[in-house]
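Trainee: how does the following fold in three dimensions:
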Amino acid sequence: MAEDNHSSSQGIVLPNPSKVGKEKSPADLSNPYFIHPSDHSGLVLVSKPLNGDNYSSWKRSMIRALNTRNKLGFINGSMLAPSKANNPEGHATWSRCNDIIYSSIVNTCDPKIADSVNFYSTAREVWEDLDTRFSQGNLARIFEIQRDTTLHRNSTTTTDTTA
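Mentor: Sure thing, here's the model as predicted:
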């Protein structure tokens, strides 16, 4: 039996109580800092690039892809950068993960959109900018379509009653 584990009377392996609550190893799959060998700066997480019109489905796909890699914290703000002065190793690890996520987001955008977010320094800033710009959808176009549909119905109704 490994020294980090204790066994119970049922033969179940329990964590060593002295290790519970300790920081996770970067090699631990559940650690947000874990980088799989397939994770790299050229990684494309979703098959359909963000073109502006498909933001809702792109966002859902990206959230799923980031969640499977335990990286949502980098875009929702729960994984803040450690202090570079107080924790240089932690900051370097965070920065490496942030850069992979940043690149993965940009790699799944239309080139014009990708160019527009190139100067942000964190994946969270890119995510927030894209959300601000595209989460609204094309409200003006939606209004036009609804108006045209209503006008068409009204003109059809008016024509039918006069005949």
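
Trainee: from here on, contacts and neighbour counts on C-alpha atoms
Mentor: Will do.

Trainee: center of this protein - which residue?
Mentor: Against the mean C-alpha coordinate of the chain, by CA atoms, centre = their mean, the closest residue is I63 at 4.4 Å.

Trainee: check contacts around that one.
Mentor: L72 (CA atoms under 8 Å, 6 or more residues apart in numbering).

Trainee: switch the cut-off to 10 Å
Mentor: By CA atoms under 10 Å, 6 or more residues apart in numbering, the contact set of I63 is L45, V46, S57, R69, K71, L72, I75.

Trainee: now rank those by neighbours and give me the top one.
Mentor: K71 (24 neighbours; other CA atoms under 10 Å).

Trainee: surely that residue is in contact with Y102?
Mentor: No. Taking CA atoms under 10 Å as the definition, K71 is not a contact partner of Y102, at 11.0 Å.

Trainee: chain center to the particular helix or strand that has the residue nearest to the centre of the chain in it: distance?
Mentor: Using DSSP states H and E, the element containing I63 is helix 55-68. Offset of helix 55-68 from its chain centre (CA atoms, centre = their mean, to the nearest Å): 6 Å.

Trainee: residues of that helix that come out buried?
Mentor: Y55, S56, W58, K59, S61, M62, I63, R64, A65, L66 (16 or more other CA atoms under 10 Å).

Trainee: tell me the spacing between the nearest residue to the fifth one once chain neighbours are set aside and C109.
Mentor: In space, and not counting its chain neighbours, S61 is closest to V46: 6.4 Å by CA to CA, 6 or more residues apart in numbering. Distance of V46 to C109, given as CA to CA, to the nearest Å: 10 Å.

Trainee: next, the second sequence, to be compared with the first:
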Amino acid sequence: MQAAMTPANTLTMDSQTLQITQHKLNGINFREWFQSVTLVIKGKGKFNCLTGIVPTPLEESVEYQLWEVENSIPMAWLINSMEPKIGRTYLFYKTAKEVWDAVQELYSDLKNTAQCFEIKVVIRTTKQSGLSVTEYYNNLVELLQEMDLFYDPKWECSSDSQKYNRMFEKS
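Mentor: Model (predicted):
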């Protein structure tokens, strides 16, 4: 027999859906958190709220209430995907885009060339040692995927992109 839906039951069900990923931002796992959150929010069709593609309507307009609901959902997802100590910092931001941009600015090191160099060194010095072939392969793939986060070129010509990718894979 199913329990009748009451406001309390609805709140419990809704609050369970606010946790979108197991990766909670803790200050040192930004890349994993970013990738995980991006996948889920894109999958839920709310990524436009993070990019600011949908402009904020005037507060006096009829559209504002609908926009506010649409904006609040990804804000809650973002904040609930952070350690409480970090999430509290973003509770009073007005838009999901503000939260998204502030978190990226503070925690993202995607343009950090020293970290990029560090990953390249780890890739070059990684050995199979006592690992199985599968474990060794997975370690290398994870490092290479991490390197891919540092490069987001916008190619004008697709053939140049293909040439570069072949050259990069050889290195």
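
Trainee: quick one on the thing from earlier: now the buried residues of helix 55-68 of structure 1 in TSV, with distance to E125 of structure 1?
Mentor: Output for these, formatted as TSV (distance: CA to CA, whole Å):
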residue	distance to E125 of structure 1
Y55	16
S56	18
W58	17
K59	15
S61	19
M62	15
I63	15
R64	19
A65	18
L66	16
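
Trainee: so what sits against both of V46 and C109 of structure 1?
Mentor: Common neighbours of V46 of structure 1 and C109 (criterion: CA under 10 Å, 6+ apart): W58.

Trainee: SS state for the residue mapped onto the residue nearest to S61 of structure 1 from structure 2?
Mentor: Per TM-score structural alignment, the equivalent position to V46 of structure 1 in structure 2 is T21. When classified by DSSP: H, G, I helix; E, B strand; the rest coil, T21 of structure 2 comes out as coil.

Trainee: show me what contacts T21 of structure 2?
Mentor: Listed by CA under 10 Å, 6+ apart, the contact set of T21 of structure 2 reads W33, S36, V37, L39, V40, W77, L78, N80, S81, M82.

Trainee: same check, this time on V121 of structure 2
Mentor: Q115.

Trainee: what's the span of stretch 113-130 of structure 1, first residue to last?
Mentor: So stretch 113-130 of structure 1: terminal residues 9 Å apart, CA to CA.

Trainee: any buried residues in that stretch, and which?
Mentor: Buried residues in stretch 113-130 of structure 1, counted by 16+ other CA under 10 Å: I113, A114, V117, T122, A123, R124, E125, V126, W127, L130.

Trainee: for structure 2, what's the longest helix?
Mentor: helix 63-80 (DSSP state H).

Trainee: ok so, going back, quick one: which of the contacts of I63 of structure 1 is nearest V13 of structure 1?
Mentor: Of all those, V13 of structure 1 sits closest to R69, with 26.0 Å by CA to CA.

Trainee: quick one: map the closest one onto structure 2.
Mentor: Under TM-score structural alignment, R69 of structure 1 pairs with K44 in structure 2.

Trainee: how much space between that match and L66 of structure 2?
Mentor: 17 Å.

Trainee: try E83 of structure 2
Mentor: Distance from E83 of structure 2 to L66 of structure 2, by CA to CA: 29 Å.

Trainee: quick one, which of those two is more surrounded?
Mentor: More crowded of E83 of structure 2 and L66, by other CA under 10 Å: E83, with 14 against 11.

Trainee: so who does that one touch?
Mentor: Taking CA under 10 Å, 6+ apart, we find E83 of structure 2 in contact with H23, K24, L25, N26, G27.

Trainee: just give the nearest non-adjacent residue to the fourth one, would you?
Mentor: So the one you mean is N26 of structure 2. For N26 of structure 2, the spatially nearest residue (CA to CA, 6+ apart) is E83, at 5.6 Å.
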